[in-house]
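*Asks:* Sequence plus predicted model, see below.
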Amino acid sequence: MKLCIIKPPLPFGWTPVAPPILEYLAALTRRADPSIDIELYSASATPDVFDTLQCDLAAISLLTPTAVPGYRIADALRARGIKVVLGGMHVSALPDEAKAHADAVVVGEAESVWPQVLRDFRAGSLRPYYRGDRIELDDLPTPLYGLLKHGHDFRILNTARGCPYPCSFCTVNKVFGPKIRMRPIDDVVRDVDAIPGRMYINGDENIWWLGKIDRAIELFTALRGSKKKWMGFGSLAPVLSPEGPRMLDAARKAGMLTVWVGWESMSEGALEAFRADRKVGTDRERAVKTLKDHGIDVSLFFMLGSRADSIDDYQRAIDVADRLGVSMHPSLAVPYPGSELRKQYEPYLYKDLGWEYYTGAYALFEHPDPRMTPDAREKLFYETSLELLRTGRVWKHMLDVPLSGFPHAHILSLMNQLPVRKGMKIAYEKWKAGKRAAREKQALPAIASAR
């Protein structure tokens, strides 16, 4: 039996980061049935392989921005007689939609059901739906490194699941639950040691939590022995807690170079509307400065164009980047399926836009400010993003990274910005070409009637 595990292409091009689901699901498969032949494919790196791909079963993991190309791959494989199982965040939110493109779908977490999926496939009795439980994370296998090729130089490691914050734009709380389930520290150290190369990414929603800071310090202390450098994703509130300085010192000594922080919104009103104010804390700017004072580079990601945002927020984002000396990565607000934000925005959604528009680069709903038309929001998004990613800014930020992190922190700084800049420029040119084509199409009837 041959299994192909597939990650559909990202909307803005290829990055050197290996999709973690590929090597991890391969490890779950090897544990369940060592006789299965496994191949891994990241479609962003190998887009042309699927026309000739041969396997008995294909497992495809979908996020909302990759749902349309993922469905396309699934449909093509099924047309050639290959069985397809779909899973991932998008499938967990919309299992019935996904089932139209698959022989079976996995809702929720895979660990508790994946061995059964494989047994049922061998028996010719795949069920239409499998619903995974939220199990404790004390027996997860090390990802199966070595199968994924094509220049994926950076790996993502997860040490916990779940999120207690009820942010309206996010589905993590709903899919993985509000309880934080943490992996045994010895298992995390084992998996870090197995990662090829000297750098990796901690892919947890949050590398530190209020109320769990002692555990973060214990983990960071244990990771000092690996000598590997890493980046992670963290909230701002714990940084200013009484234990914050001790936590940041431990993270830095453990090899942490960069933290991606959810700034979430430019305005306090939008933060409250998103229910993200508790996560970011009471003084975002002081928290960012504290991170930098500890020698940790900071990148902020945030949303623009929500119904609570103003047109001034686009310029405000550039002002924040200049004032704090950080790299910033915006997206337009996206009401993902399964999120509270989608329920709130349901009366205002543009219903004719498919999932291929849910990339963070399109206006997806009506805005109460008449100046915030879809074209205006999208144009301002691209202009703001490209200004934040302007070559001079990228290099200046890289040179401002503390020398204590050289060269790894400087490589990370460029890796976090240059591929995004390239993808953003390509997307902007496509966006402008699409707008020109739409205007020309609208003009044709008027020209014809004038003749």
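*Replies:* It's in. Residues are numbered from 1 along each chain as shown.

*Asks:* going forward, measure contacts between C-alpha atoms and count neighbours the same way
*Replies:* Noted.

*Asks:* I'd guessed residue 297 sits against residue 291; true?
*Replies:* Yes - the criterion here is Cα atoms under 8 Å, and residue 297 meets it with residue 291 at 7.3 Å.

*Asks:* okay, now the closest residue to residue 373 other than its chain neighbours: neighbour count?
*Replies:* Excluding its sequence neighbours, the residue lying closest to residue 373 (Cα to Cα, 6 or more residues apart in numbering) is residue 367, at 7.1 Å. Neighbours of residue 367 under the rule other Cα atoms under 10 Å: 20.

*Asks:* Tell me which other helices or strands the lengthiest helix in the chain touches.
*Replies:* Ranked by number of residues, the top helix in the chain under DSSP state H is helix 408-450. Using 3 or more Cα pairs under 8 Å, 6 or more residues apart in numbering; DSSP states H and E, the elements in contact with helix 408-450 are strand 256-264, helix 374-388, helix 391-400.

*Asks:* Put this next to the first one:
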Amino acid sequence: MKITFIVPAIGKKPGKKYIGTWKMEPLTIAMLKALTPPDVETELFDDRIELINYETSTDLVCITVETYTAKRSYKIAQKFRERGIPVVMGGYHVTLCPEEAAEHCDSVMIGNAETVWKTMLEDFGRGKIKPVYQGNTAEYDIQPDKSIFTGKKYLPVSLVETGRGCIHSCDFCSICRFYESHYHARSHELIIDDLKRSKHDIAFLVDDNLVADHNNAIRLFEEITPLKKKWAGQGTLSMARNEKLLKAMKKSGCEVILIGFESLNPENLRQMNKSFNLAMGERDELVKRVHDAGLGIYATFVFGYDNDDERTVEEALEFAKKHKFYTAAFNHLLPFPNTPLYKRLREDNRLIYDKWWLADGYNYGELAFNPKKISAEKLSKLCRDARKEFSSARTVMSRGFASLGRTSPLLWGLFWAMNLRLGEEVDQKMNVPIGENLDELPK
């Protein structure tokens, strides 16, 4: 038996290379490779960095689908199915929209694959593959097999999973919908072994809220410390209240932590069901505690809630510049399917596209709904302008010198490379066509 794994691209402008910072290792594929028996031949086509060979000799195609890549995934699947090759689809989007995905493949995998992958392969081997496989969302006690990445040119950062899910219920988030607001910590033994296997000196700890359980996180950081790795991850500003946690993070090698501020407006935070941000005290003091601990902050903001206008975007930009964040993202709100946000906007008749991820003419960087206090086009431009300003040479220089006082000298080069690349990519990312057929375009 031979399985062909495919990672679809979001889209690409004609004649342009794919966005550099979007070329991370597809960790999901490495997990599936590890679950696959050794006597099964495997291959990987990553649509982001290479052409897909639609004439490859294979028995089964497996496509991992995100909402941004759904349209492209369905087009890829169609080409293989026209040859009579069955297609299995899984991923967050398939779990959120299983009926939609089922129209474009032979079998859908809902939830995590670890508990059902082997069963699916056995069924396929008998010629009796089922249309639906329901996986458990919590079990993932295996190590990824990254040998399938051999020869692929990804960013020089190792992805190491530490947990899945999140305890919060933000109304825009598809992750909390997928895991029903539960957090599932991974075994420390597996994490440490995974880090030891990593071929890069820098790791990104894949976890939507690495500090969801402070005690678990501290124990993990204490175990990571002897490895002398440098790493980044995702957390929440609430961690700044725990001095022991911050010290353990820094000592273990943490250089940058991504924090979702989302909004500085209290009413917006309440609307997005992130009012726990309001209970954390004064933001400036908490940010100072994180910086004083020697940790850089990758700050993220999202705009499009009912109290957003031109001023709220400007305030977020000024807040980010004042604190000289390591880097920052100024994003417009995106209604992911089957989230409370999506349902509310549809009920209010504010969606520009009912299914933006499948709509002809929808491009990356555009809003898929009408905000209340500002036009969709204006908000898209404001987000773009905030990114450009924060990535300007003057601002990067100011933030760079502040970063030098917090991060390891080994990471100084990374700061300049990362921020200069993000600045270059601001306009590259605007109006990327979602799901367009890219097969003949140069990579």
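*Replies:* Structure's in. What do you need? What you are looking at is a predicted structure, and each value in this text was computed from that prediction instead of being measured.

*Asks:* that older thread, mind telling me what the residue nearest to residue 373 of structure 1 corresponds to in structure 2?
*Replies:* Matched across to structure 2, residue 367 of structure 1 falls on residue 371, judged by TM-score structural alignment.

*Asks:* just residue 13 of structure 1 next, same as before
*Replies:* Counting by TM-score structural alignment, residue 13 of structure 1 lines up with residue 19 in structure 2.

*Asks:* which non-adjacent residue is nearest residue 428 of structure 2?
*Replies:* The shortest distance from residue 428 of structure 2 to any residue other than its chain neighbours is 7.2 Å, reached at residue 19 (Cα to Cα, 6+ apart).

*Asks:* Also residue 266 of structure 1?
*Replies:* Closest to residue 266 of structure 1 by Cα to Cα, 6+ apart is residue 313, at 5.8 Å.

*Asks:* Confirm for me that that neighbour is in contact with residue 267.
*Replies:* Yes - with contact defined as Cα under 8 Å, residue 313 of structure 1 reaches residue 267; the gap is 7.3 Å.

*Asks:* what's residue 10 of structure 1 in contact with, if anything?
*Replies:* The contact partners of residue 10 of structure 1, by Cα atoms under 8 Å, 6 or more residues apart in numbering, come to 44, 65-66.

*Asks:* does it count as helix, strand or coil?
*Replies:* Following DSSP: H, G, I helix; E, B strand; the rest coil, residue 10 of structure 1 is assigned to coil.

*Asks:* Please report how far it lies from residue 65 of structure 1.
*Replies:* Distance of residue 10 of structure 1 to residue 65 of structure 1, given as Cα to Cα, to the nearest Å: 7 Å.

*Asks:* and residue 250 of structure 1, what does it touch?
*Replies:* Contacts of residue 250 of structure 1 by Cα under 8 Å, 6+ apart are 217, 220-221.

*Asks:* ugh, typo on my part, it should be residue 192 of structure 1
*Replies:* 157, 226.

*Asks:* let's go with 10 Å and repeat that
*Replies:* Contacts for residue 192 of structure 1 (Cα atoms under 10 Å, 6 or more residues apart in numbering) come out as 142, 155-158, 186, 198-202, 223, 226-228.

*Asks:* Next, please give the residue ranges for the strands of structure 1.
*Replies:* 2-7, 37-42, 57-61, 83-87, 104-107, 129-131, 155-157, 160-161, 181-182, 199-202, 229-234, 256-264, 297-304, 327-332 (DSSP state E).
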